[in-house]
Structure formats: C-alpha cells, structure tokens
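[1] missing the sequence, but the structure's below:
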C-alpha cells in the first residue's frame, strides 16, 4: 500500500473582514489577500452573483 502525500495547508486572514481561510498554496503577498466577500464589498459593481445568493448572504449577516 502506497503512502498518501501530505498537503501543506496555509491559513490566511482577510484584511477587510477578518475572515480566516485556508489554501494549499503559499501566497506571495499574504498581506494583500482578501476574501471573496471583501472583494465584493470593495467592488459592488462587479458583483455578478445570482440574486438568490445575494439575498442568502444578506440574511446570514
């Protein structure tokens, strides 16, 4: 039986929302990372998500 390769997990925090998320790749500039929610907060005109998703997110907040 072959051993499975272990993936290294990196944890980062969004500079706007404070949300913590994890990735399997190391970021070159971790201080500049933002979450998807933070991106849409900064750029509401680029928010192309369906209306039912937007309503669901508003209800959760």
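    Structure's in. What do you need? Because the structure is a prediction, the values reported are computed rather than measured.
[2] alpha carbons only for contacts and neighbour counts from here, please
    Will do.
[3] tell me the contacts of the nearest residue to residue 26 once chain neighbours are set aside?
    Of all residues not flanking residue 26 in the chain, residue 10 sits nearest, at 6.3 Å (Cα to Cα, 6 or more residues apart in numbering). Shown in contact with residue 10 (Cα atoms under 8 Å, 6 or more residues apart in numbering): 22-26.
[4] Which of those residues fall within helices?
    Cross-referencing the contacts of residue 10 against helices under DSSP state H gives no overlap.
[5] Buried ones among these?
    When neighbours are counted using 16 or more other Cα atoms under 10 Å, the contacts of residue 10 contain no buried positions.
[6] Among these, which one sits closest to residue 52?
    Of all those, residue 52 sits closest to residue 22, with 26.1 Å by Cα to Cα.
[7] In addition, the following structure is provided for comparison:
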C-alpha cells in the first residue's frame, strides 16, 4: 500500500484586514498578499460577484 504524501500547509496574514488564511503553496512574496475581500474592497469596479453573495457578506459583517 502506498503512503500518502503529507502536504505542507502555509499560513499567511492579509496585510490589510489581518485575516489569516492557509494554502498548500509557498508564496514568493507573502508581504504582498491580500485576501479576496480586501482585493474587492480596493477594487470595487472589478467586483463581479453575484448580488446575493455581496448581500450575504454585508449581512455577516454587520
């Protein structure tokens, strides 16, 4: 039986929101990482999420 490889988990903090998230790939420039929420906050014109998603996020932030 073959052994499973353990994936290494990397944890990073968003530089704007302080939110911690994890990934299985190492970032080349971790000091430049931001969360998806922070990206959309900085670029509202590029926010292409459906309206119901935006509404749910607003309700949970209140």
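    Perfect, thanks for sending it. In this text the structure is predicted, and so the values were computed from the model without any measurement.
[8] one step back: could you provide the contacts of residue 10 of structure 1 in a markdown table, with additional columns for distance to residue 50 of structure 1?
    Shown next, in a markdown table, are those (distance: Cα to Cα, whole Å):
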| residue | distance to residue 50 of structure 1 |
| --- | --- |
| 22 | 25 |
| 23 | 25 |
| 24 | 28 |
| 25 | 29 |
| 26 | 31 |
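[9] out of these, which are inside strands?
    Counted as lying in strands by DSSP state E, out of the contacts of residue 10 of structure 1, are 22-23.
[10] Residue 34 of structure 2: neighbour count?
    When counting by other Cα atoms under 10 Å, one arrives at 19 neighbours for residue 34 of structure 2.
[11] Could you find the closest non-adjacent residue to it?
    Distances taken as Cα to Cα, 6+ apart put residue 14 closest to residue 34 of structure 2, at 4.5 Å, once the chain neighbours are dropped.
[12] need the contact list for the one you found.
    With Cα under 8 Å, 6+ apart, residue 14 of structure 2 has these contacts: 20-21, 33-35.
[13] Which among the residues you listed count as buried?
    Buried by 16+ other Cα under 10 Å: 33-35, out of the contacts of residue 14 of structure 2.
[14] which residues in structure 1 form helices?
    So, for structure 1 - with DSSP H - the helices run 36-42, 51-60.
[15] most packed of those?
    helix 36-42 (a mean of 14; mean count of other Cα atoms under 10 Å).
[16] okay, which residue is most central for structure 2?
    residue 35 (3.6 Å; Cα atoms, centre = their mean).
[17] Thank you, goodbye.
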